[in-house]
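Sharing a model that was predicted from the sequence below.
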Amino acid sequence: MTQKNKTEQGLDLGIVGNGTVAGLIDRRGAYRWLCLPRLDGEPVFNSLMNGGGTFGVWMEGLEKHSQSYEKNTAILRTRLEAKDGSILEIVDFSPRFDKNGRTFRPAAVVRQFHVIAGEPKIAITLSVEAEWGKTKIKPKRGVNHIRYESEDTRFRITTDAPVSYVMNGTQFLLDNDVTFILNADEALADSVHALADDWYRRTASYWYRWSRSLAIPIEWQDAVIRAAITLKLCVFEETGGIVAALTTSIPEHSGSQRNWDYRYCWIRDAYFSVTALNRLSEMETLEHYMRWVRNIVSHSKGGHIQPVYGISLEENLTETIAEALPGYSNMGPVRVGNQAAEHIQHDVYGQIVLGVAQSFFDKRLLNNPGLAEFKALEPVGERAYAMHDQPDAGIWEFRTIAQVHTSSAIMCWAACDRLSRIAAHLGQTDRETYWEERAGLIHQKILAEAWSEERNAFTAAFGGEALDASVLLMAEIGFISAQDPRYVGTVEAIEAELREGDHIYRYKVEDDFGRPETAFTACTFWYIDALSRIGRKDEARRLFENILSTRNHLGLLSEDVDTETGELWGNFPQTYCMVGIINSAALLSKRWTETI
C-alpha cells in the first residue's frame, strides 16, 4: 500500500471548469469532487463526501504546499515542495476556447505535472467510484490510457506517465513533465502532451480576453474578477441553466442535517447571477439564460412555475439519500435531488421577469426580444398578481411553514412593475397602464400588511412580527426609496436582531430544523448594500473588507460562515455570495476618476 499524504479538510478548495463540467481540488492537488458528464452528474471523485473516489498525488517528504490561480483565468496551479528541495507544480484546467465558430468545452479536465526542481518522488492516487459511492469502478488498462466504465459512467484518462505506476499507485521518481487528460472514452487526435499544451494556451487566451472585457470597479478588482469567473463556471452553457453551487450536502453547520443538493438551477439564484454579470457588462450569460427562461415560461402555460429545475429543464428532482457516502466530515445525509422543486414559492414570477428585463433595453445584445417575447411574459405577470397575497414556502424554502412572505410579495410587485416598463419601451400604452395599476395594488397591499409599527420595520410575513433579512432587497429593486424612514427603520431593526459581530443571519426564528447557527453570507452582503444606500458608507466599506477576509485562500465563498470562528459552511461555491462580492464592490468602490 502506497503511503498517502493526508487529505485536506474544509473548504480550502479551488475550482476548474468550462461550462460543461467543474471539479474541486484541494491545496495538495487532490481532486475532491468531479461530476460527469455535466455539472449535476454522478460524482466519480467524491472524497469531499468521504467516498473513495479521488485523483491526487503523494509526494515523499512533502514540506510545503501553495495554490493560486493564473491571473484572471480559471487555470489552477498547485505547488508542492519536498524537504530535499524537489518542487512539483500541478497545472489544472478544463479546456474552453473558440473553435470552428463555437465554444469548445468538452466534458474533460487536464492535469500537467511540471518538475520545477530536483526529482520529486511521487505516487498517483487514482480511484473512481460510481452509483454515489456504492461501486468502485475497476480500471481497464490501455497502451497509454486507463478506461473506466459503469452503467452510467464511461471515460478514460490518457497519460504519458507510466501507466503501470499510475494503476498500481507505485512510487517513482519524476524526472520529466507528465500530462493527464480525462475525457470521453475516445482516442486523442494528438499526443497527450502536445494536445494539453495547445489546450492550455488557447484556454488561457480565452480567459484573458473574457476577463479583459469586464467593466469592473477600480477597487477590489481581483475579488470581482475571481467572483465573475466563478459565476461563469456555474453556468451550464448547453442550455443556459445556472447551478446554485457545484456541490451537494455540505451542511450549514456542524451536525445540522441542513444538507441540500444545490447542483440545479434556482430561478432566484440564477436571476442574481445574471444581474451581477450584467453589471460587469458580461452579456453572454444573459443571452444563454434567456433561452433557458423562455423554455420555462413556455412549459408553464401561465400556471405554476417551480422554484428550481434541472439544468436541462428537468422538473422531477425527487430527493433521495446516497446511503453509501458518509458525508462531508462524516456529517450526512448526502442528498441527491431537491424537494424544493415541489414547493410553492411565489417570488419566482418576479425573478423571471427581473432576470430578462434588461434584454429588452440593452442594444449590445445580438437579438433584443420584442413584442412577441413580452406577450409570452405577460402570463407570468398574471400569475404574480394572482399569487402576491397567497401563502408560500418563501425565499428560504421552509418545508412545513407557509405564510404570505413579504419578500415573495415584493417580487410579485417587481414582475408587474417591470412588465409596465417593458410595455412603455415597446410603445404598448394600454399594457403599460394595465401592469402599472396591478403593481400599484400590490404595492399598497404590502405597505398595509407587511409594515409593523411596533417593530418599526417591514416584517418577514404579512401580519407577523419576525424579521427576515431578505426584505433588505426592497430598495435595490426599487420597491421603496432607501431614504424612506420605513426602510431605514427596517435596516436598523435587522441590525439589532439579526446581526452577530459583522455578520447577518437570514432569520432567527425556529424552522423545520431548529434555529440557524451560522450566518447566511448573502444576507451580510445585502446588509452592506443597505448601509451604503442609507448613507452609512464608511461602515459598509469596513464590513465589506471584513467579509472578504472570510474567503478561502483563492477568494471563494460558500453559503454560510461561523460568526465566531470564521469557518466556511454550506455548499460551495455559493453563487449568491460571489454575486454579493460583485454587487457590493460596484456600489462601494470609488470611481476611476477619483483615484487616477
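Good, I have the coordinates. It should be emphasised that the depicted structure is a prediction, and the values quoted were computed from it without experimental measurement. Residues are numbered from 1 along each chain as shown.

going forward, measure contacts and count neighbours with C-alpha atoms only.
Will do.

three-state assignment of the most far-flung residue of the chain relative to its centre?
Using C-alpha atoms, centre = their mean, the residue of the chain lying farthest from its centre is Asp84. It sits 40.2 Å away. Following DSSP: H, G, I helix; E, B strand; the rest coil, the label given to Asp84 is coil.

this is the other structure I want to compare:
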Amino acid sequence: MSWPIEDYALIGDTQTAALVARDGSIDWLCLPRFDSGACFAALLGHPEHGRWKIAPAGRRVPRVRRRYREDSLVLETEFTTPEGVVRVVDCMPPRDCTPDVVRVVEGVRGRVPMHMQLVIRFDYGSVVPWATREAGEWRAVAGPDALSLYTPVAVHGHHLTTVADFTVSEGQRIPFVLRWHPSHEPAPPPLDGLEALADTEDWWREWFSHCTYQGAWSEAVRTSLMTLKALTYAPTGGIVAAATTSLPERLGGQRNWDYRFCWLRDATFTLYALSLGGFRKEAEAWRSWLMRSVAGDASKLQIMYGVAGERRLPELSLDWLPGYGHSRPVRIGNAAVDQLQLDVYGEVMDALHQAHRMELRDDPRSWDVALVLMDFLESGWKQPDSGLWEVRGQPQHFTYSKVMAWVAFDRAVKTVERYGMNGPAAHWREVRDAIHREVCQRAYDSKRGTFTQAYGSDNLDASLLLLPLVGFVSPKDPRMVGTVRAIENELMYQGLVRRYHTHATDDGLPPGEGLFLACSFWLADNYVLQGRMKEAEALFERLLGLRNDVGLLAEEYEPSLRRQLGNFPQAFSHVGLINTAFNLERHHRKSPAIHRRENHIGEPEAPPPAP
C-alpha cells in the first residue's frame, strides 16, 4: 500500500507535478501535463505500477527529515543511517520545452550505500516500455511516450525495472535527470542536473520576491501561495484543483474523483488569494483562462474545464489499478462536467467584478461574456441543479446555488453602477431582490433559526457559511448567527466541519467521508466577521496543525484516523488558508476592511428584515 497521503511532498514545473514519498520514492507523475497519463502510478496501486525510488540501501529504516529549500519548490529529503547522512534533492525545472525531473544525491556525512529503482509504466501503470541503452543515455519507449535517463551512475535492467547500486561520500553530489519527449521525436540533449537544480531554486526565489504578505502566518501563507503556483498550468493560466485523481474521501470508499481539472467555482477565491499575496500576473492569467473557457453558449456553461479549456472530460474507470488503500474505482475524467450547477454563474460574475475592483488589466471581451451569461440566468436561476458538492442524485433547489444566482445579478448591477458598463441595471436589481426574497422565504427554517441546504429540506450544509462572505446577509444578522450555531451543533466533529451528512444527498454512493477542510476555514471567517476572534484564531491554528511536515493539505481530514484524505495537495484548502490568514491579519491591524468576497464592507443592499 502507498504511504499515507500526508507523507507525500509536491514538486512541479507549473505544467505538471509529482508526489514524492518520505522514503524517496516518486509515486505519482503524469507527463507532459497534469491530466496526461501517469508514468508513475504506485500511489494508486503498487510499485509495479510505476515509481522512481532513490534511498539508502538495506532493510533498516533510516530517520527521515524533509523540507523545502527557502522560498522554493525544491525538496530536500535527508536520511540518517548508521553509515552516515545523505540528502536527496528533488525538483522539476520550469520547462523551456520538455518536462524534466532532477534528483541530486548529496553526501552529508560518512559513506552511505544507496539503491535506485526506476519502474516506468506508461498509461497509468498499464504499459511496460521497451528499454534501450545508448551512449550516456538509457531510454524507455512505448506508444507516444519516451523517457530518457541521464546519470553518471551505472544502471542495469532487472525484472522489467532499471536499478543501480552506488555509494555516496561526504561532499559528493550525484545527479539523475529524467527527460520526457514524444517518442516520434529525437531525444532532447542531456541536461546538466546540478545546473538545472540551481536554476530552479533561482526561478522560485525570483517568483517569491513578488510576495507581499508579511503577517503572523508567513510560512503557512507563502507555502500555500507556492502550492497554487505549482498547480498552475503556465501556458494558459488555468489552475487545477489538485495534482491527483482518485485519492479517496473515505478509505476503501467509492467517492474517488479526478481533480486534475480547473473548476470555475475556484475563480473568485483564487483571484483573491493570488492578488492578496501580490501575484497579480497569475491572477490576470487565471481570469484570462476563465474568459476563454466559458465563451460560447451560456446555457452550456460547464463547472470545470481542462487546463487549456477543453470541454470533453469523459469519465473512465481504470480496472487494473487497485486504488489507494483499496479504494475503488480509480477514475480518470469527471462525469460531473455535465451537471448543471448554477453557482458557477455567480462565481464567474463575481470574478469579473473583483477583477474590476482589483484593477486587473482589462479584458475587453469579459463584459460581452457577462451579458450572455446574464441573459441565460434571467430564467435559468429558477431551475433545480446538482449543487456545489456535485451530488449525483436528483437535482434540487440548493440554497447556495440560488444565493450565487443572487450574486450574479448583484455583481452585474454593481459593475454597471460603479464601472460604467452597459446593462439593464434596474431590471437586474429587481431580479436580484426577487431571488433574495425567495431564498429567505423557502430556505430559512424559522423554527430552528437556520438556513437549510435546499428549499424544503431539513438538512444543513456548510456552504451556508459562505452567505455572509458573498454579501447575501450580514454576518451578525440573527438568521446567520443561528445558522452558524446550527452548523456548530450538527456538522462539527472534533472541532472541524463536515460539508453535510452524506446520507442526505441520495447520490447512490455509500455514506461517509472526511471533514472538508475549506468548510472549517469558512467557519473561521464567520467567527472573524462576528467578532469571535479567540475562536477564529483557535480554529485557524488547529487547521494549520493538520498540514504535513512540508506544509501541504489535502481536501479532507479524518480525525479518528488522524489522516488526510482526498486529492492532494488541494488548491481549495490552500486558498481557504490564505484568505482566512488575511482576514485575521486585518483584525490584528485593527482595520475595518474585513476580507469578504462581495466588497470590503460586504453588506447587501437593503436586506429584508429577519422573520
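Looks like it arrived, so ask away. Note that the structure is predicted; figures quoted are calculated from it, not measured.

re earlier: identify the residues contacting the residue farthest from the centre of structure 1.
Residues near Asp84 of structure 1 by C-alpha atoms under 8 Å, 6 or more residues apart in numbering: Gly61.

any idea which element Met290 of structure 1 lies in?
helix 284-300 (DSSP states H and E).

count of residues packed around Asn489 of structure 2?
Residues near Asn489 of structure 2, counting by other C-alpha atoms under 10 Å, number 10.

just checking, what residue in structure 1 corresponds to it?
Aligned by TM-score structural alignment, Asn489 of structure 2 pairs with Ala496 of structure 1.

and that match, that's in a strand?
No - according to three-state DSSP, Ala496 of structure 1 belongs to no strand; its state is helix.

From Glu378 of structure 2, how far out is Tyr345 of structure 2?
Distance, Tyr345 of structure 2 to Glu378 of structure 2, by C-alpha to C-alpha, to the nearest Å: 11 Å.

more crowded one of the two?
Neighbours per residue (other C-alpha under 10 Å) separate Tyr345 of structure 2 from Glu378, with Tyr345 holding more: 31 against 14.

what sits against the residue mapped onto that one from structure 1?
With the correspondence set by TM-score structural alignment, Tyr345 of structure 2 lines up against Tyr349 in structure 1. Contacts for Tyr349 of structure 1 (C-alpha under 8 Å, 6+ apart) come out as 305, 380-381, 383-384, 411-412, 415.

go on, Gly23 of structure 1?
15-17, 31-35.

ok, these vs Phe172 of structure 1, which is closest?
Tyr31 (20.5 Å; C-alpha to C-alpha).

For that closest one, what is the corresponding residue in structure 2?
Checking TM-score structural alignment: Tyr31 of structure 1 goes with Ile26.

Which residue is the nearest non-sequential neighbour of its match?
Val20 (4.3 Å; C-alpha to C-alpha, 6 or more residues apart in numbering).

count of neighbours near the one you found?
25.

Isn't it up against Phe40?
No - if you go by C-alpha atoms under 8 Å, Val20 of structure 2 and Phe40 don't touch, sitting 10.7 Å apart.

Common neighbours of the two, please.
26-28.

Throw those residues into JSON lines and include distance to Gln530 of structure 2, secondary structure and neighbour count, thanks.
Converted to JSON lines, the shared contacts of Val20 and Phe40 of structure 2 look like this (distance: C-alpha to C-alpha, whole Å; DSSP: H, G, I helix; E, B strand; the rest coil; neighbours: other C-alpha atoms under 10 Å):
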{"residue": "Ile26", "distance to Gln530 of structure 2": "45", "secondary structure": "strand", "neighbour count": "26"}
{"residue": "Asp27", "distance to Gln530 of structure 2": "44", "secondary structure": "strand", "neighbour count": "28"}
{"residue": "Trp28", "distance to Gln530 of structure 2": "42", "secondary structure": "strand", "neighbour count": "26"}
